[in-house]
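[1] have a look; sequence and predicted model below, questions after that.
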Amino acid sequence: MSIGLRTDAKPTELVLECAAEPLAVMARLAGSGLFGDYVVYERPGSWTFAGGTLGEVVLDADAVHVRWPGLPLAARPWSGRPADALREAFAGSPIPAWNAYGWIAFEFAVPRPTGRLAHLIVPCTEVRVADGRARITGEGAERVAGLLADAAPVAGVPSPVDVRVDGDAYRAKVAAAVAEIHEGRYQKVIVSRRLDVPHSVDVVATYARGREANTPARSFLLDLGGLQAAGFSPEVLATVDADGRVMTQPLAGTRAFGAGAEADARTRRELENDPKEVFEHAVSVRTSLEELHRVCDPATVQVTDFMTVKERGSVQHLGSRASGVLAPGRSPWDALDALFPGVTASGIPKPDAVEAITRLEGRRGMYSGAVVTASHDGALDSALVLRALYSEDGRAWLRAGAGIVSASTPDREYEETCEKLSSIAPYVVPR
């Protein structure tokens, strides 16, 4: 039985002691079969499960589809910025206090996009786990409490996916991008490769196994409209709190991690002293600051934690934090629009890099887009969709890229994709 659209149910709230590990709780809820669509979203110290569909906003290239309780499904054309289409759709919500969860495709930033650009739900049921307590709100709270009582670590034996394939094709793409950089067409571009998984996958078990081995900035697990994904995002794209404070965390510059203390220390020194990696990071931070200046009070824009090393599963990155306060008249959707797609997942200048990616790779979909949560009070949190597994229509795949600049070499950039794919490839659990 699925928990779907209900307009006659009175929302309830339960707060329970939760002895089980939050990861086990999220996996138990996701694999329970009680919900149709769902999203799991982990932030530092807090996990949220959003299940069932009370409201829904789906943005396609030609129309926005909106469903609210008590109202008929509405579909209308849109024009202009896709972020404005989302803002207007949620502004029309009849639900006074709502939280929305979902994803945005990379093509959200393409001038003439095709396909699905975003899918977000306002759930029937939310479960938030933090500090040993579970807060259950919405429909079916008692039933959900029963699931929490028997949450246990997820079973499943991974079948590692070989990441060292498609080398020649990817190296050729990198060489083409380097040539275009030397021609002055752009400064940096992220070139990625797709790795098909040769068997069907258990997405929930893969999430559980992979989360045990990763140290993400955010993690996520979702099933929306038949598209499933599980990932361990290394990077915050944009957060906006209810008071309008905006933060982004560009990561650029990569080396392998997890080979032992001595090897990790050596690669860390390489990362911190490699001119190519330092340049790649510095230009990414500069771009993030320029984007924040477009939507924030300029006097509030700043950089902190400049070029510190962040350990993210099988890799380590150079990372910085850029922040500001929204200018009067600006909304969280404006902040998301300014920072999307992430500079570290697209390139510099962004419009030229996006054009090159579309030409070199075709449609990316969720990869290098964002998983997003938004709220009626103006808060928004989003993470880059990287280090993820995707599954749809019986097919599963992984994807990873590397930042290409004038000093890039095809062999090193291919090796970087292998390092990044190793954050998820060893933990794929067959179905």
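    Received it, and whenever you're ready, just let me know what you need.

[2] can we go C-alpha only for contacts and neighbour counts from here?
    Fine.

[3] in which helix or strand would I find A400?
    Using DSSP states H and E, A400 sits in strand 395-404.

[4] pull out the buried positions in that strand.
    Buried positions in strand 395-404, judged by neighbour count with 16 or more other CA atoms under 10 Å: A396, W397, L398, R399, A400, G401, A402, G403, I404.

[5] check it against this one:
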Amino acid sequence: MTVPPSETIELCLSWLATRDEGALPSLLLSAGPITEDARYCILAERPRFVVEGTPFGAMGGRFSVRDTRTGSTIAAEPIDRLFDVLRQIERDHGRPPVSGQPGSAATLPFSGGWIGALGYDLAWSFEYGIPRYRERTTTLPDVWLGFYEEPLVVDRTTGAVHGDATAIAAFSQRDAQRTRPRFRAGALRSAFHREDYEAAVERVRQHCIAGDLFQADLTRRIEFDLEGDPRGLFESLVERSPASHMAYLGLGDGRAVVSASPEEYLRLADGVVRSRPIKGTRPRADSPERDRELRDDLLASDKDIAELTMIVDLVRNDLGRIAEPGTVEVGAFPSVLELPQVWHLMADVTAHVDARHDVWDILAASFPAGSIVGAPKPMALEILERVERSRRGFYTGAIGYLEPGGNAMLSVAIRTAEVSERRLRIGVGGGITALSVPSEEFEETCDKARGFLLALGAREDGVTVVGELDDGVD
């Protein structure tokens, strides 16, 4: 079946708005300009298996696998066994079939498998051996994956919809009278006031000057009380801050992950893995002349080019651990990524994956993404653990899909919010080097928060939000 290409985004949002929360709906949405990498949208609900876990807290460094058909827990293991158990589930249940469109699986990015999020703190499950200095302040897990057997895949270029025929028919019925799900956000709280964040920047900068670090990505968290439906926030983000790797994950029990990430952590297809780290930020301007000046200033910045160079070297090293010898390559460097609120620098790093390795090996070799940690990675992880005020959770982890034995696409979970216990938590941050100016680094985090604040109808003035926040839909 095909639908008008111009209506694909609205149909995806309508589908999401009408899903039951208990169906655990997931929507991976490519918004903004259509490109080969931002062409498809993936919609899924009612996963066969649900995986949740965390290295910390009440779950005690464990994860569980629940069979949603029986309601039973089929596995409860230490978190360092996570990837082994996921492999076993894939072996036991095989590649999910594609129904409704015979022969289409070969050309689609995803025909079924895992959709979900891996939190930044999953790094503590790997070999880094980093001390832990902060406790968790949320009940959200650090791993949430659903095994979805019958996804819908929508091609924004052609309007083609692939998947189960009954689900396609329901998807194509647009409700012209539909209104956006309502939400309201209350007063803002920040884990870092401006002065404290700038002091933390200076601490990291001194580590860079001392030679402990080349670069580290320092973050802070902004929190709101949230009433209503976070799907309304997601729709507002699509309207005001569209990005190529948007995602809404309904985790059940009033929990959700909302993301408008522009950054590709890894894309695996036909045995080739690609990562597209971004570094360096300039705000957009209303005046075309001023906008071009800001773009050119970013391209001419020694600090930002050096930052991207260091991260590209880190990504090359990470991918080299799973690549065929001599196949790691860097494409155009640097390129400029244009987003509604900011400019970024970007690079392409690709590698041919050694046949002995799968996507879980790639994750073990490279997670979390170098661009949101720093270099050298183990030292950056430890220093950030000492300096930052709160655990990052899903923020700066990874969100996307992983097909058993096939394709994968994971974004870096930036421009990402968590919702639980009627609280909305947004993370923002930036790369710190010896050349960083603390006040400018704080302003960069404000630039990056702008998309979410616009979607909330808010503005950040240092550390407060002015006025009550509403989606404005009547």
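    Looks like it came in fine. As the structure is a computational prediction, the values presented were derived from the model and not from experiment.

[6] where does the TM-score land?
    The TM-score (TM-score structural alignment, normalised by the length of the first structure) is 0.87; 415 aligned residues with a CA RMSD of 2.8 Å.

[7] hang on, the earlier thing: what stretch of the second structure lies opposite the strand holding A400 of the first structure in the alignment?
    Aligning strand 395-404 of the first structure against the second structure (TM-score structural alignment) gives residues 423-432.

[8] go on, stretch 180-194 of the first structure?
    Stretch 180-194 of the first structure corresponds to residues 207-221 in the second structure, going by TM-score structural alignment.

[9] how far does the matching stretch stretch from one end to the other?
    With CA to CA, to the nearest Å as the measure, stretch 207-221 of the second structure spans 22 Å from end to end.

[10] ok, stretch 12-22 of the second structure next?
    18 Å.

[11] can you check stretch 333-348 of the first structure too?
    One end of stretch 333-348 of the first structure to the other measures 22 Å (CA to CA).

[12] which residue numbers in the second structure go with it?
    Using TM-score structural alignment, stretch 333-348 of the first structure corresponds to residues 360-375 of the second structure.

[13] got the contact list for stretch 51-64 of the first structure?
    Stretch 51-64 of the first structure is contacted by residues 2-6, 35-39, 65-69, 75-78, 82, 85-86, 89-90, 113-126 when judged by CA atoms under 8 Å, 6 or more residues apart in numbering.

[14] which stretches of the stretch 101-250 of the second structure form strands?
    113-118, 143-148, 152-155, 161-162, 183-190, 215-228, 245-252 (DSSP state E, counting those that start in this stretch).

[15] picking that back up, in a markdown table: the buried residues of strand 395-404 of the first structure, plus distance to A177 of the first structure.
    Formatted as a markdown table, the entries for the buried residues of strand 395-404 of the first structure read as follows, by distance: CA to CA, whole Å:
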| residue | distance to A177 of the first structure |
| --- | --- |
| A396 | 27 |
| W397 | 24 |
| L398 | 22 |
| R399 | 18 |
| A400 | 16 |
| G401 | 13 |
| A402 | 11 |
| G403 | 10 |
| I404 | 7 |
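
[16] for those residues, which one is nearest L318 of the first structure?
    Closest approach to L318 of the first structure among these (CA to CA): G403, at 12.7 Å.

[17] ok, the closest one to L336 of the first structure distance?
    Applying CA to CA to G403 of the first structure and L336 of the first structure gives a distance of 22 Å.

[18] residue closest to the middle of the first structure?
    Using CA atoms, centre = their mean, the residue of the first structure that lies closest to the mean C-alpha position is V385, 3.0 Å off.

[19] I'd say that one and R364 touch.
    No. Contact between V385 of the first structure and R364 fails when scored by CA atoms under 8 Å: they sit 10.9 Å apart.

[20] what does the residue nearest to the centre of the first structure correspond to in the second structure?
    Residue pairing (TM-score structural alignment): V385 of the first structure is matched to A413 of the second structure.
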